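Q: just coords:
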């Protein structure tokens, strides 16, 4: 009988679970709320309880599983299976996640950073087409990423794949990391709005976006992209600047890594082809000639399922 995988995607508000077969097809999925009270001490026991409850519900035994994989915010020690510094989970001290989950479920457990895990998901079952060399960039509240080279996730000494903190504008916007000019400050959902506010101050023409900003209306990156699609001049200028920084980043990553695909995901990527085409234009302008043709930029395909699918793939190492 074919053994199964469990994928867990741990987020600040929701914990998503899935049972998959070895081919990466989701067979069952569910979610629970993330209880971050009491310094996040409920999170791991809740994960264990939810897995055990669903195995009982589906009349399944721990022996039927190759393993459990999980993606988490924070700094992960891969070998020890510990996490520290996941502040949106209230995890300020080291959490012995692997030990607790293996003891609680009787199933082998592997863990990695959530952006890395989403990259693995897109590479395995999404836009990465299971290629050996794939870069994943996720554009959300921040900008994250994951780098797969020669079929292996790149960790370096722990901070590899921090694409959001590539410097794209020396002495630019102040980032939450303390540096100035990180990609995250320009291409995240909040970064797009920040650019819009700055550019609106210097804009003198007719623009619905400028009107909304001047009137103090709540603006989102989606509103800005929608207005740009409707030919609002200021919104188009804002989107152009965001795509410039993304295209520049993709060109530089490609010069170093020469990946088959750079996959762009996260909430901001919902702008779709409108975003991708402009980023690709800048990529073509800045890229090393060889990688202009060998690297292809694509939109992510898995949406919210990238995390659980990628997490489950971690467990394949136990085969």
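A: Thanks, I have it. Here the structure is a predicted model, which means the values were calculated and not measured. Residues are numbered from 1 along each chain as shown.

Q: only C-alpha atoms from now on, for both contacts and neighbour counts.
A: Will do.

Q: what about residue 6, which helix or strand?
A: Assigned by DSSP states H and E, residue 6 belongs to strand 4-10.

Q: now the helices for this protein?
A: With DSSP state H as the criterion, the chain has helices at 37-40, 43-57, 97-105, 114-125, 184-187, 189-201, 208-214, 221-229, 233-257, 273-286, 289-294, 306-314.

Q: between those, which one is nearest to residue 86?
A: Checking these against residue 86 by CA to CA gives helix 37-40 as the closest, at 9.6 Å.

Q: could I get the buried residue list for that closest one?
A: residue 40 (16 or more other CA atoms under 10 Å).

Q: before we move on, what about stretch 152-161?
A: Taking 16+ other CA under 10 Å as the criterion, stretch 152-161 shows 153, 154, 155, 161 as buried.

Q: tell me which of these is nearest to residue 235?
A: residue 161 (29.8 Å).

Q: what's near enough to touch that closest one?
A: Applying CA atoms under 8 Å, 6 or more residues apart in numbering, one finds that residue 161 lies in contact with 116, 144, 145, 146, 147, 154, 155.

Q: would CSV of those with distance to residue 219 be doable?
A: Output for those, formatted as CSV (distance: CA to CA, whole Å):
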residue, distance to residue 219
116, 30
144, 22
145, 25
146, 29
147, 32
154, 36
155, 36
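
Q: against residue 225, how distant is residue 211?
A: Distance of residue 211 to residue 225, computed by CA to CA, to the nearest Å: 16 Å.

Q: looking at those two, which is more packed in?
A: Per other CA atoms under 10 Å, whichever of residue 211 and residue 225 has more neighbours is residue 225, with 23 against 12.

Q: pretty sure the more buried one contacts residue 237?
A: No. Assessed by CA atoms under 8 Å, residue 225 is found out of contact with residue 237, at 10.4 Å.

Q: second structure for comparison follows:
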């Protein structure tokens, strides 16, 4: 039998536009990575076939067989039954009551572990990224939506039916908030996501006719942070609103779980210190003194690789004892 350290893992990160795949070694180093488009036709029924085919083609190209791999760790959006890898619903993909784990195992001939996409990004950052091996970690992804992963004592918290870590759906505005895709109103996602930041900028723009953002036809979250760095009053108001709500949510979460690292990822995190500096100030208003002392903020470092590396960690931590 091949030595354990010589065996590799397969990480798969399913997004609404692309599926990222990687072969990753025992130590978390990516050996090969590539991506394929996400085919959402016919309610996403072809996705597992396309993943299996892509893996098969890459193994043939590199002269590898299933024997080289312990298994597949995959992150998927939506509501997941963790043990069975059954997807109750993934709105952006089209899946409803979809047996993802069973289908993928049948089509690849390899064991499969499934988790939420935000959770595997958090695991990736813990293992090889900004988490720096921290065993108590709060990871927040600010992209088109707001995702999160809660890691306690080195393990993802799933909750009773897989819904733990839905940070984006913490209620930030109790009355008069914007409708969220989840059906509720006033969710953190409607404010702190890239979409939410742009919405706040548009909603407040009339009061700043001389502002830098007034001159931009299609405002992006990046435009807001660029204008903020220039001292623009309108952009400053938008960043203050965003970081207030985000800092309040993170402060409350930190009081509940006492993390040593708070990792901020996703496209909005590219703002770097323009986001972190005002965010830390807001966080410090709401976190207990000892919680604040224990928590270091960091910008995620793995970018698009976080999901596939987290998928590999899933396999390492869940399947190694069986291999």
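A: Thanks, I have it. This is a predicted model, so every value here is computed, not measured.

Q: hang on, the earlier thing: turn the buried residues of stretch 152-161 of structure 1 into TSV, including distance to residue 281 of structure 1.
A: Shown next, in TSV, are the buried residues of stretch 152-161 of structure 1 (distance: CA to CA, whole Å):
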residue	distance to residue 281 of structure 1
153	28
154	27
155	30
161	23
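
Q: quick one: the aligned partner of residue 198 of structure 2 in structure 1 from residue 261 of structure 1, how far?
A: Under the alignment by TM-score structural alignment, residue 198 of structure 2 pairs with residue 193 in structure 1. For residue 193 of structure 1, the distance to residue 261 of structure 1 (CA to CA) stands at 28 Å.

Q: quick one: the strand holding residue 6 of structure 1 to structure 2 mean distance?
A: On superposition with structure 2, the average gap between strand 4-10 of structure 1 and its aligned counterparts reaches 0.4 Å (mean CA distance after the TM-score superposition for structure 1).

Q: packing partners of that strand?
A: Under the contact definition 3 or more CA pairs under 8 Å, 6 or more residues apart in numbering; DSSP states H and E, strand 4-10 of structure 1 sits against strand 14-20, strand 65-72, helix 306-314.

Q: give me whichever of those is most buried.
A: Highest mean neighbour count among these (mean count of other CA atoms under 10 Å): helix 306-314, with a mean of 31.

Q: show me what that helix is in contact with.
A: Here helix 306-314 of structure 1 makes contact (CA under 8 Å, 6+ apart) with 5-9, 16-18, 20, 24, 26, 67-71, 110-112, 114, 117-122, 124-126.

Q: and stretch 196-215 of structure 1, by the same measure?
A: 218, 219, 224, 227, 232, 233, 234, 235, 238.

Q: at 10 Å instead, please
A: 190-191, 193-194, 216-221, 223-224, 227-228, 231-239, 241-242 (CA atoms under 10 Å, 6 or more residues apart in numbering).

Q: could you turn the buried ones of those into a ChimeraX selection?
A: Remark: buried members of those, expressed as a ChimeraX selection using 16+ other CA under 10 Å:
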select :190,191,193,194,219,221,224,227,228,232,233,234,235,236,237,238,239,241,242
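
Q: that older thread, now the helices and strands packed on strand 4-10 of structure 1 in a markdown table, with distance to residue 265 of structure 1?
A: A markdown table is the format used below for the helices and strands packed on strand 4-10 of structure 1 (distance: least, CA to CA, whole Å):
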| stretch | distance to residue 265 of structure 1 |
| --- | --- |
| strand 14-20 | 18 |
| strand 65-72 | 16 |
| helix 306-314 | 10 |
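
Q: nearest to residue 49 of structure 1, out of these?
A: The nearest among these, by CA to CA, is strand 14-20 at 12.2 Å.

Q: so which bit of structure 2 is the closest one matched to?
A: Taking TM-score structural alignment, strand 14-20 of structure 1 hits residues 18-24 over in structure 2.

Q: any idea how far residue 25 of structure 1 is from residue 62 of structure 1?
A: Residue 62 of structure 1 is 19 Å from residue 25 of structure 1, by CA to CA.

Q: ok so, going back, among the buried residues of stretch 152-161 of structure 1, which lie within strands?
A: Judged by DSSP state E, the buried residues of stretch 152-161 of structure 1 include residue 153 as members of strands.

Q: now do the same for residue 210 of structure 2: its match in structure 1.
A: Structural correspondence for residue 210 of structure 2 with respect to structure 1 (TM-score structural alignment): residue 206.

Q: scratch that, residue 170 of structure 2 is what I was asking about
A: Checking TM-score structural alignment: residue 170 of structure 2 goes with residue 166.

Q: my guess is that match contacts residue 186. True?
A: No. Residue 166 of structure 1 lies out of contact with residue 186 (CA atoms under 10 Å); the separation is 11.1 Å.

Q: so for those two, which sits in the more crowded spot?
A: residue 186 (29 against 15).

Q: from memory that one sits against residue 143, does it?
A: Yes. Residue 186 of structure 1 lies in contact with residue 143 (CA under 10 Å); the separation is 9.3 Å.

Q: which residues does residue 107 of structure 2 contact?
A: Counted by CA under 10 Å, 6+ apart, residue 107 of structure 2 has contacts 48, 49, 50, 51, 52, 53.

Q: mapped onto structure 1, which of these hold?
A: Contacts conserved in structure 1 for the contacts of residue 107 of structure 2, counting by both residues aligned by TM-score structural alignment, their matches' CA atoms under 10 Å: 48, 49, 51, 52, 53.

Q: need the overlap of contacts for residue 186 and residue 143 of structure 1.
A: Common neighbours of residue 186 of structure 1 and residue 143 (CA under 10 Å, 6+ apart) are residue 164.

Q: neighbours around residue 114 of structure 1, how many?
A: 28.

Q: which one is residue 227 of structure 1 nearest to, not counting chain neighbours?
A: residue 235 (5.9 Å; CA to CA, 6 or more residues apart in numbering).

Q: how near is the one you found to residue 196 of structure 1?
A: For residue 235 of structure 1, the distance to residue 196 of structure 1 - CA to CA - is 7 Å.
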